[in-house]
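In: Here is my input; please provide its structure:
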Amino acid sequence: MGRRSTSSTKSGKFMNPTDQARKEARKRELKKNKKQRMMVRAAVLKMKDPRQIIRDMEKLDEMEFNPVQQPLLNEKVLRDKRKKLRETFERIVRLYERENPETYKELRKLELDYETKRGQLSLYFDSVKVCWKLHDRGQWQKQHSTATAPMGVANPSQMGAVSQPNMKTKDQVYEAFMREMEGLL
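Out: Sure thing, here's the model as predicted:
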């Protein structure tokens, strides 16, 4: 928005003195409203707890990276919620960067810890999924190996096939997962 004289219109014609006064009053009002909006936004951000935002993001991660149970929310919904929480956290961090550098450093450290935990959780989730895929593939091979066994050999282990290791149940995997998560917190 460019600055324009309050004594003329857009086309350059001279304005009535009452219109000039009205235009100047509106300009002052808009400036005051803008300042108030900025103050309200800053106050709202100061009221929000950044640690609670991090905890909310951790809950979303636990829902998304739970190897036993499918997330209750759609993947897109989880992504949007995380994006919104992250944006709010970033706004709070920028506010504290200007006003309180000590708190800013603390929040950046908190964010770094969260990202580390999230990376570990994601890695654990991926490894459990790979393990389950291998386990499922092993079960499929075990079921179909007797059908394709050569004549006279009823047991595939007699052919020299390696027996499958004892795999944990989903409940055991979930319990181990939750113990691991408690250890990270």
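
In: hey, let's count contacts and neighbours off CA atoms from now on
Out: OK.

In: can you tell me the helix or strand for Asp136?
Out: Per DSSP states H and E, Asp136 falls inside helix 101-145.

In: now do Met57
Out: Per DSSP H and E: helix 50-64 holds Met57.

In: buried set for that helix?
Out: 50, 53-54, 57-58, 60-64 (16 or more other C-alpha atoms under 10 Å).

In: Okay, and the residue most central in space within the chain sits in which element?
Out: The centre of the chain sits closest to Arg82, judged by C-alpha atoms, centre = their mean, with a distance of 3.1 Å. Using DSSP H and E, Arg82 falls within helix 75-99.

In: Run through the neighbouring helices and strands of that helix.
Out: helix 17-47, helix 50-64, helix 101-145 (3 or more C-alpha pairs under 8 Å, 6 or more residues apart in numbering; DSSP states H and E).

In: 7 Å - rerun?
Out: helix 50-64, helix 101-145 (3 or more C-alpha pairs under 7 Å, 6 or more residues apart in numbering; DSSP states H and E).

In: To compare with the earlier structure, here is another sequence to fold:
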Amino acid sequence: MNEVQPIRNIKHINAIKKALHGRDQLLFIFGINSGLRISDILKIKVGDVRDKDSIVVQETKTSKPKRFVFNHSIKNAVSEIVPATADDNEYLFKSRKGDNKPISRVAAWRILNDAADRAGVADKIGALGTHSLRKSFGYHAYKNGTDITLLQSIFNHSSQKDTLRYIGINQDMIDEVYVNINL
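Out: Predicted coordinates for the structure are as follows:
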């Protein structure tokens, strides 16, 4: 199995966003802006986000509570995409199969990969998976100046080295050294 990568190029992120609509676009926007694992995102219900500024989720992997504030991208997507008629008890990423069940991790993976294909960026971004959303959040936060120790805390990593490897920064830094040395 290939290790998935963050989506490093903002143009690729925007192309994927444009290739998605409705619930699927909200999934992408929510994932790339929250840094949450897909297993935690899929549990969220409409009432958890409607007219809210933040949310506390119980992380599936760590069993720890995690609070995060919704940025403008998430708030705008929720207000534009979630129907006013949606019940607060409905899953935000409701499956079209059966009664009020969230989509599966596999369905989320398909949504992302199909969108990358439609956007024409699948071959440019490397291995893409649902974890790419979380890694992309970390990658872009780091590139925008977020301290690595803060990202380490956000991701619950035990070392900065793990966080840098996780978000793909180590290899980027190494590649940059080679590109910039022209003797």
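
In: Quantitatively, what TM-score do the chains reach?
Out: Comparison of the two superposed chains (TM-score structural alignment, normalised by the length of the second structure) gives a TM-score of 0.25, and 76 aligned residues with a C-alpha RMSD of 5.6 Å.

In: picking that back up, which other residues reach the helix holding Met57 of the first structure?
Out: 71, 78, 82, 85, 89, 118 (C-alpha atoms under 7 Å, 6 or more residues apart in numbering).

In: Save those as TSV, and put in distance to Arg179 of the first structure too.
Out: Shown next, in TSV, are these (distance: C-alpha to C-alpha, whole Å):
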residue	distance to Arg179 of the first structure
Pro71	19
Leu78	24
Arg82	24
Leu85	26
Phe89	28
Arg118	16
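
In: between these, which is closest to Lys31 of the first structure?
Out: Comparing these against Lys31 of the first structure with C-alpha to C-alpha places Phe89 closest, at 27.7 Å.

In: tilt between the helix holding Met57 of the first structure and helix 75-99?
Out: Put simply, helix 50-64 of the first structure runs at 160 degrees to helix 75-99, going by axes from the mean of the first three to the mean of the last three C-alpha atoms, to 10 degrees.

In: So what's the gap between helix 50-64 of the first structure and the chain middle?
Out: Computed by C-alpha atoms, centre = their mean, to the nearest Å, the chain-centroid distance of helix 50-64 of the first structure equals 7 Å.

In: That one to helix 101-145, inter-axis angle?
Out: 10 degrees.

In: State which helix of the second structure is the longest.
Out: Taking DSSP state H as the criterion, the second structure has its longest helix at helix 105-119.

In: Now the element after that helix, going C-ward?
Out: Going down the chain from helix 105-119 of the second structure, the next helix or strand is helix 122-125, by DSSP H and E.

In: how about that next one: buried residues?
Out: 122, 125.

In: Could you do stretch 36-50 of the first structure as well?
Out: Neighbour-count burial for stretch 36-50 of the first structure, counted by 16+ other C-alpha under 10 Å, picks out 45, 50.

In: swap in stretch 139-146 of the first structure?
Out: Buried residues in stretch 139-146 of the first structure (16+ other C-alpha under 10 Å): Ser145.

In: Same check on stretch 15-24 of the second structure?
Out: Under 16+ other C-alpha under 10 Å, the buried positions of stretch 15-24 of the second structure are 15-17, 19-20, 23-24.

In: and the gap between Thr124 of the second structure and Arg165 of the second structure?
Out: Not Thr; residue 124 of the second structure is Lys. 20 Å (C-alpha to C-alpha, to the nearest Å).

In: Can you list the residue ranges for helices in the second structure?
Out: Using DSSP H, helices in the second structure cover 10-19, 22-34, 38-41, 46-49, 72-81, 105-119, 122-125, 131-143, 148-155, 160-166, 169-180.

In: got these as JSON lines, with distance to Val56 of the second structure columns?
Out: Output for the helices of the second structure, formatted as JSON lines (distance: least, C-alpha to C-alpha, whole Å):
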{"stretch": "helix 10-19", "distance to Val56 of the second structure": "25"}
{"stretch": "helix 22-34", "distance to Val56 of the second structure": "12"}
{"stretch": "helix 38-41", "distance to Val56 of the second structure": "10"}
{"stretch": "helix 46-49", "distance to Val56 of the second structure": "9"}
{"stretch": "helix 72-81", "distance to Val56 of the second structure": "15"}
{"stretch": "helix 105-119", "distance to Val56 of the second structure": "21"}
{"stretch": "helix 122-125", "distance to Val56 of the second structure": "31"}
{"stretch": "helix 131-143", "distance to Val56 of the second structure": "17"}
{"stretch": "helix 148-155", "distance to Val56 of the second structure": "13"}
{"stretch": "helix 160-166", "distance to Val56 of the second structure": "22"}
{"stretch": "helix 169-180", "distance to Val56 of the second structure": "28"}
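
In: Quick check: which of these is nearest to Lys66 of the second structure?
Out: helix 148-155 (8.6 Å).

In: Which secondary structure elements does the closest one sit against?
Out: helix 160-166.

In: now what about the helix it packs on, what contacts it?
Out: So helix 160-166 of the second structure is contacted by 135, 148-149, 152, 157, 170 (C-alpha under 7 Å, 6+ apart).

In: Among the buried residues of stretch 15-24 of the second structure, which pair sits farthest apart?
Out: Most distant of the buried residues of stretch 15-24 of the second structure, by C-alpha to C-alpha, are Ala15 and Arg23, 16.6 Å apart.
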